[in-house]
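# pasting the structure only:
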């Protein structure tokens, strides 16, 4: 009899614990792209492992940052992902907490530059990407970022607008090629401004580039490598330039929302996302390039990603603090030197 009572007690205790776990809800804020793929690769497997519910909110960075700020005193988001500049902006506004990396078993598997990308302990990089130059190998030779400014090429080149995520890094690389890579980007903008009437366009969406390439209106354009898959499918001789300055680098990072009631669960989700199996699966599905240096993928997958130590360690990262501190000055200078 006592054994039956004890067994029943254990059963109800276990049932109560499971019910409690099932009732846990983690709310995350992410970019809106490839969410079906993320659901298959990441969200559902995590829910199965934690026995919890994952609520996913999407939107652009401005909208998502605004929501964090509007709910600062009573957070409705537990964890978010942003660009490094937006992650730093959130930290400066007091919207995020330090991440206890001791609770991330996969932290040491990350590239060193992804571990604390803004140097404030408030973010962890989960995907990296490079920005380089896609170009027509039959029309031109590209050995330096400065080649985009040559008279014989400029009228077949598209450059990103300064308002895009690629704008600052591209100008930084052009400045580097000219030997004038100051954070105000003034010299690079002046050089671009001198040829502003020659360039085909200053694009605001990378999706424009596929059509421009296909119609042979452009021969070259700097772009994030996430756009390479679409460009490389064109029936044209297009290559990725191996410039002497290398490629620009950037990454997206995870942040922990200050005051969240589910920080422990958020840390578990972060760790799950950073794990070698998850980072490998996400890479193989061509969703994101891995920040986990232990990931191994086939060569045909690797060429479509920002992948491997040889590639990652040669990237030039424009500090997020530079982007934040100079963003308004860049726009003012761009309007004067380029957009006039």
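Good, I have the coordinates. Because the structure is a prediction, the values reported are computed rather than measured. Numbering: from 1, shown residues only.
# contacts, neighbours, all on C-alpha from now
Fine.
# Show me which positions of the longest strand along the chain end up buried.
In the chain, assigned by DSSP state E, the strand with the most residues is strand 124-136. Buried residues in strand 124-136, counted by 16 or more other C-alpha atoms under 10 Å: 124-136.
# ranges for the helices of the stretch 1-150 of the chain?
2-23, 35-38, 44-50, 61-70, 84-92, 112-115 (DSSP state H, counting those that start in this stretch).
# one step back: switch the buried residues of strand 124-136 over to CSV; also include distance to residue 33.
Below are the buried residues of strand 124-136 laid out as CSV (distance: C-alpha to C-alpha, whole Å):
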residue, distance to residue 33
124, 20
125, 18
126, 16
127, 14
128, 16
129, 16
130, 18
131, 19
132, 22
133, 23
134, 23
135, 26
136, 28
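# From residue 199, how far out is the closest residue to residue 86 other than its chain neighbours?
Excluding the flanking residues, the one nearest residue 86 by C-alpha to C-alpha, 6 or more residues apart in numbering is residue 61, at 7.3 Å. Distance, residue 61 to residue 199, by C-alpha to C-alpha, to the nearest Å: 29 Å.
# residues of stretch 32-47 that come out buried?
For stretch 32-47, using 16+ other C-alpha under 10 Å, the buried residues are 35, 41, 42, 43, 46, 47.
# got another, please set it beside the one above:
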């Protein structure tokens, strides 16, 4: 995902009171920009020294499990699925609503999200496509099975960010609803003649699109930003059915040494000024309704970039996905991509 974030090593877990030090854990991508855009201004405004060290979702989550008795992290910025896993494991603690007033100004899904943490940015799965191949508008989910597209589409691996949302869209399109994954897997197996490649990286997908080797691919809206800005014949559109969004969540670690500072950081991250800066610096779509997004976001995604709910997007059913994700990964490899 394009969200940036930071992790760090600090002292052992303490009473959770105030301190002038804070340890924040988050993503590797764009860490330097995040430090300039969020961390340094936060330190200047509050006098709190932030320690950070980037890492992947899985690596950081596993560290939390190992260190749960003596956590050395205060705030974790992590994807929705890992956040849900951590909440079930008791790794995180409740956030005091009175300490994070900026949440009241967020879009509906972030304001009402279940669990302990708070969503601070989101991604929009949909379909990237060649405007040369589809001059009259984007392909529908069902049209990806058109025999004329044999060997001309790419499909995300189920472990990619767009993978499970595409599975849900296929279930909505061909099955009885978003949980009809048996129908979805059967249809994905039928799609194989049209698939040139199952992709797992953004670079891989964009190269295929820009060379014209594929003309359509389920993927995230942010994948299209650079190509659209450069005037290349690439566009993105929401799925016509089965629109689910993914998000990153700010969580406070159970037993954190500085819960007061952690809540202050989360509130700062949700402020309209910071959300505007992060949208511009590294394409994190804001959840604060007063934030301003760069023009490319709305050029690519329209109103969904600022109000996904109004565009028909709903969050993933994290309980359903979390209970089945491991089996789906195995099944995808066995029945679809293998």
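Yep, that arrived. Keep in mind the model is a prediction, meaning the values are calculated, not measured.
# Now the TM-score, please.
Superposed pair, TM-score by TM-score structural alignment, normalised by the length of the second structure: 0.87. Supporting alignment: 317 aligned residues with a C-alpha RMSD of 2.1 Å.
# what angle separates the longest strand of the first structure from helix 84-92?
150 degrees (axes from the mean of the first three to the mean of the last three C-alpha atoms, to 10 degrees).
# For strand 124-136 of the first structure, grab the matching residue range in the second structure.
Aligning strand 124-136 of the first structure against the second structure (TM-score structural alignment) gives residues 118-130.
# which residues touch the residue nearest the centre of the first structure?
Nearest to the mean C-alpha position of the first structure, counting by C-alpha atoms, centre = their mean, stands residue 252 at 3.2 Å. Contacts for residue 252 of the first structure (C-alpha atoms under 8 Å, 6 or more residues apart in numbering) come out as 81, 82, 83, 84, 125, 126, 127, 128.
# swap in residue 203 of the first structure?
With C-alpha under 8 Å, 6+ apart as the criterion, the residues that contact residue 203 of the first structure are 158, 159, 160, 161.
# let's go with 6 Å and repeat that
By C-alpha atoms under 6 Å, 6 or more residues apart in numbering, the contact list for residue 203 of the first structure reads 160, 161.
# Equivalent analysis for residue 113 of the first structure, please.
So residue 113 of the first structure contacts nothing (C-alpha under 6 Å, 6+ apart).
# which residue lines up with it in the second structure?
That one, residue 113 of the first structure, aligns with residue 109 by TM-score structural alignment.
# roughly how far apart are residue 176 of the second structure and residue 170 of the second structure?
Residue 176 of the second structure is 10 Å from residue 170 of the second structure, by C-alpha to C-alpha.
# So between the two, which is more surrounded?
Set residue 176 of the second structure next to residue 170 and count neighbours by other C-alpha atoms under 10 Å: residue 170 wins out with 26 against 12.
# Is the more buried one in contact with residue 183, as I believe?
No: at 8.2 Å, residue 170 of the second structure does not count as touching residue 183 under the criterion of C-alpha atoms under 6 Å.
# Show me where the stretch 151-300 of the second structure has its helices.
163-174, 181-190, 202-210, 225-229, 259-269, 272-282, 295-301.
# so can I have CSV of those showing distance to residue 103 of the second structure?
Below are the helices of the stretch 151-300 of the second structure laid out as CSV (distance: least, C-alpha to C-alpha, whole Å):
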stretch, distance to residue 103 of the second structure
helix 163-174, 26
helix 181-190, 34
helix 202-210, 31
helix 225-229, 28
helix 259-269, 7
helix 272-282, 11
helix 295-301, 22
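# Tell me which of the helices of the stretch 1-150 of the first structure lies nearest to residue 338 of the first structure.
Closest approach to residue 338 of the first structure among the helices of the stretch 1-150 of the first structure (C-alpha to C-alpha): helix 84-92, 23.6 Å.
# Could you list the buried residues of that closest one?
Applying a neighbour-count criterion of 16+ other C-alpha under 10 Å, one finds 84, 85, 86, 87, 88, 89, 90, 91 buried in helix 84-92 of the first structure.
# Equivalent analysis for stretch 246-256 of the first structure, please.
Buried-residue list, stretch 246-256 of the first structure, by 16+ other C-alpha under 10 Å: 246, 247, 248, 249, 250, 251, 252, 253, 254, 255, 256.
# Out of those, the closest to residue 65 of the first structure would be?
Nearest to residue 65 of the first structure among these is residue 255, at 11.6 Å by C-alpha to C-alpha.
# what about the closest one, distance to residue 80 of the first structure?
Distance from residue 255 of the first structure to residue 80 of the first structure, by C-alpha to C-alpha: 5 Å.
# about what we covered before: for the helices of the stretch 1-150 of the first structure, give me a markdown table that also has distance to residue 235 of the first structure.
A markdown table is the format used below for the helices of the stretch 1-150 of the first structure (distance: least, C-alpha to C-alpha, whole Å):
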| stretch | distance to residue 235 of the first structure |
| --- | --- |
| helix 2-23 | 51 |
| helix 35-38 | 27 |
| helix 44-50 | 37 |
| helix 61-70 | 34 |
| helix 84-92 | 35 |
| helix 112-115 | 36 |
